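> prediction below, plus the sequence it came from.
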Amino acid sequence: MTRTDDEPPEWAKERAREMMAAENDAEANGSADADDPADAAESPDRDEERVPDVPVEAVDEAERLTRLAREAESAEPTPEIEEAADQYRERRDALATEYGYTARVRGEDDTLVLYPDEWMEEGTVQLDRVEDTDRAVEVSLSGPGDADRYREVAAYNEAVAAAVGECEAEVHARTAETFASFMSNHYVRPVDDATPQMRAEFREEYFVRNGWPTDEQLAAVDESLSVIESVAADVDESVAVEALDDRESADDDGST
């Protein structure tokens, strides 16, 4: 007869350990399976989080509208010019608002800044509400390196406008000058590199508000843009830049 306090045989102990291990594994797997749906539901949100949480395209458009407003204000002040500048800023601010941001231009370093709305109160950033500075967006409006590229593009665009003036009607020449200024100042791109959207913006917004076109120019604007592109094919950008260098050197020599 076996006593109840006798130790069980080793094979029984081993079997018990195997059964306990199997039960523990089952519980662990069950717990993991129960957690999976929640994890799966949360993972898309984590993947979609962005800092800052405003699309790059919206930031680029806000910068463009800011530059348009400044360009309008750089012209001789008139009620029409002031209205155009205000409209550009209003469009920029409305765009920022769509994403829960407030647009400001920081004067001390000439920077466009987009702040999350929850940081703001009566137009001022409340520092105690800033939980993550990376959520703000900053765009320099006069960054280093821009000047040289602008100089090259502006020289080329001016050369194209001058070429149009030499070989085409005056109505096209005047529009070419305005289009050259538009492409240089707002996009820093050659006139013959304008996209359909840029051409539409020029025709429908910039030209009407800032170009002071005659009725003849307005009627011929599409033809003028085609003429500009055609003439530009014969203008060498490097030659235009060299000509600008020569003029600047001559000016420097004359001033010394």
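All right, it came through fine.

> going forward, measure contacts and count neighbours with C-alpha atoms only.
OK.

> the stretch 101-250 of the chain: helices as residue ranges?
146-167, 170-182, 196-201, 207-210, 215-232, 237-255 (DSSP state H, counting those that start in this stretch).

> looking at these, which is buried most?
Comparing the helices of the stretch 101-250 of the chain by mean neighbour count (mean count of other C-alpha atoms under 10 Å), helix 170-182 comes out on top with a mean of 22.

> tell me what it is packed against?
helix 146-167, helix 215-232 (3 or more C-alpha pairs under 8 Å, 6 or more residues apart in numbering; DSSP states H and E).

> and the angle from it to helix 215-232?
Here helix 170-182 runs at an angle of 70 degrees relative to helix 215-232 (axes from the mean of the first three to the mean of the last three C-alpha atoms, to 10 degrees).

> contacting residues around helix 170-182?
154, 157-158, 160-162, 164-165, 190-191, 202, 206-207, 211, 213, 216-217, 220-221, 223-225, 227-228 (C-alpha atoms under 8 Å, 6 or more residues apart in numbering).

> contacts made by the helix or strand hosting residue 96 with the rest, please.
Here residue 96, judged by DSSP states H and E, is contained in helix 79-98. Defining contact as C-alpha under 8 Å, 6+ apart, one finds that helix 79-98 is touched by 58, 61-62, 65-66, 68-70, 72-73, 75, 102-103, 114, 117, 209-210.

> weed out the non-buried ones from those residues.
Buried by 16 or more other C-alpha atoms under 10 Å: 62, 65-66, 68-69, 72-73, 102-103, 114, 117, 209-210, out of the contacts of helix 79-98.

> what's the closest of these to residue 128?
residue 117 (13.6 Å; C-alpha to C-alpha).

> so that closest one is in contact with residue 101, correct?
Yes. Under the criterion of C-alpha atoms under 8 Å, residue 117 makes contact with residue 101 at 4.9 Å.

> for comparison:
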Amino acid sequence: MSELPEEVVDEAERLTRLMRAAVDDNERTAYRERRRELLADHGFTARVREADDTLVCHPDEWVVEGDVQLECIEDTGRAVERSLSGAGDPDDWESVAAHNDRVVEAVAAHGETHGANARAFADFMSNHYARRVESATEREIEEFHTEYFVRNAWPTDEQRDVVETSLSLVFAEADALDAADE
């Protein structure tokens, strides 16, 4: 078991994904610095292993002059790895996206604005996490609100005003669809 808290790893992964998606160099640098500071508070550092597109968080003490020194590693279990490639199985992604599309259709019955917000959230969950909308964690919902929605959805004032209600409808409709499927 790693000594790095799960929520720290989640945030390091989120920042890495944001860093990769950023189009502005200053924004990319800010995400990288936030990740560095977050991990440094716990005595860890991060790198992306390009061979399999994996975020690796490992103790600072393993690094000497910028390179991981294998002789410094006593317990590889102290490192934490997270795939950055999503689900990796196109069939899973298609199934998830189809489910999320059904939820969007159900929410759209409550009005065009709610439908547009549901579409943005479904795209976010399908494309960034390859998961059903109802599986979103609080952290992912917050990421949607603070990062994705404002930057990628180009919401109208009306959409911003009702986004909380729209997400409530997303979860209610997803539950209703799941109940109907049983």
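In hand now; what should we look at? All figures in this text were calculated on a predicted structure; none of them were measured in a lab.

> what's the TM-score here?
Overlay of the two chains. TM-score (TM-score structural alignment, normalised by the length of structure 2): 0.76; 181 aligned residues with a C-alpha RMSD of 3.2 Å.

> still on that earlier bit, in TSV: the helices of the stretch 101-250 of structure 1, plus distance to residue 107 of structure 1.
Formatted as TSV, these follow (distance: least, C-alpha to C-alpha, whole Å):
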stretch	distance to residue 107 of structure 1
helix 146-167	18
helix 170-182	24
helix 196-201	28
helix 207-210	25
helix 215-232	36
helix 237-255	31
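
> nearest to residue 124 of structure 1, out of these?
Residue 124 of structure 1 sits nearest to helix 146-167 of all these, at 30.3 Å, using C-alpha to C-alpha.

> give the other helices and strands that that closest one contacts.
On a contact count with 3+ C-alpha pairs under 8 Å, 6+ apart, helix 146-167 of structure 1 meets helix 170-182, helix 215-232, helix 237-255.

> what residues does that helix touch?
With contacts defined as C-alpha under 8 Å, 6+ apart, helix 146-167 of structure 1 is touched by 172-174, 176-177, 180-181, 183-185, 188-191, 227-228, 231-232, 235-237, 240-241, 244.

> apply 7 Å and report the result again.
The contact list for helix 146-167 of structure 1 (C-alpha atoms under 7 Å, 6 or more residues apart in numbering) reads 173, 176-177, 180, 184, 188-191, 228, 231-232, 235, 237, 240-241, 244.

> check stretch 217-226 of structure 1 too.
171-172, 175.

> distance to residue 79 of structure 1 added to the helices and strands packed on helix 146-167 of structure 1, as TSV?
Output for these, formatted as TSV (distance: least, C-alpha to C-alpha, whole Å):
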stretch	distance to residue 79 of structure 1
helix 170-182	20
helix 215-232	21
helix 237-255	35
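
> of the ones you listed, which is nearest residue 135 of structure 1?
helix 170-182 (32.2 Å).

> residues in structure 2 matched by that closest one, start to end?
Taken onto structure 2 by TM-score structural alignment, helix 170-182 of structure 1 occupies residues 112-124 there.

> quick one: the matching stretch to structure 1 mean distance?
Its aligned residues in structure 1 lie a mean 1.4 Å from stretch 112-124 of structure 2 after superposition (mean C-alpha distance after the TM-score superposition for structure 1).

> quick one: map residue 141 of structure 2 onto structure 1.
Per TM-score structural alignment, residue 141 of structure 2 is aligned with residue 199.

> please name the residues that touch that match.
If you count contacts by C-alpha under 7 Å, 6+ apart, residue 199 of structure 1 has none.

> how much space between it and residue 11 of structure 1?
Residue 199 of structure 1 is 88 Å from residue 11 of structure 1, where distance means C-alpha to C-alpha, to the nearest Å.

> before we move on, what about residue 19 of structure 1?
With C-alpha to C-alpha as the criterion, residue 19 of structure 1 and residue 11 of structure 1 are 12 Å apart.

> ok, now residue 60 of structure 1?
74 Å.

> apart from its chain neighbours, what residue comes closest to residue 113 of structure 1?
When the adjacent residues along the chain are set aside, residue 113 of structure 1 lies closest to residue 138, with 4.5 Å between them (C-alpha to C-alpha, 6 or more residues apart in numbering).

> pretty sure the one you found sits against residue 115.
No. Under the criterion of C-alpha atoms under 7 Å, residue 138 of structure 1 makes no contact with residue 115, lying 9.0 Å away.
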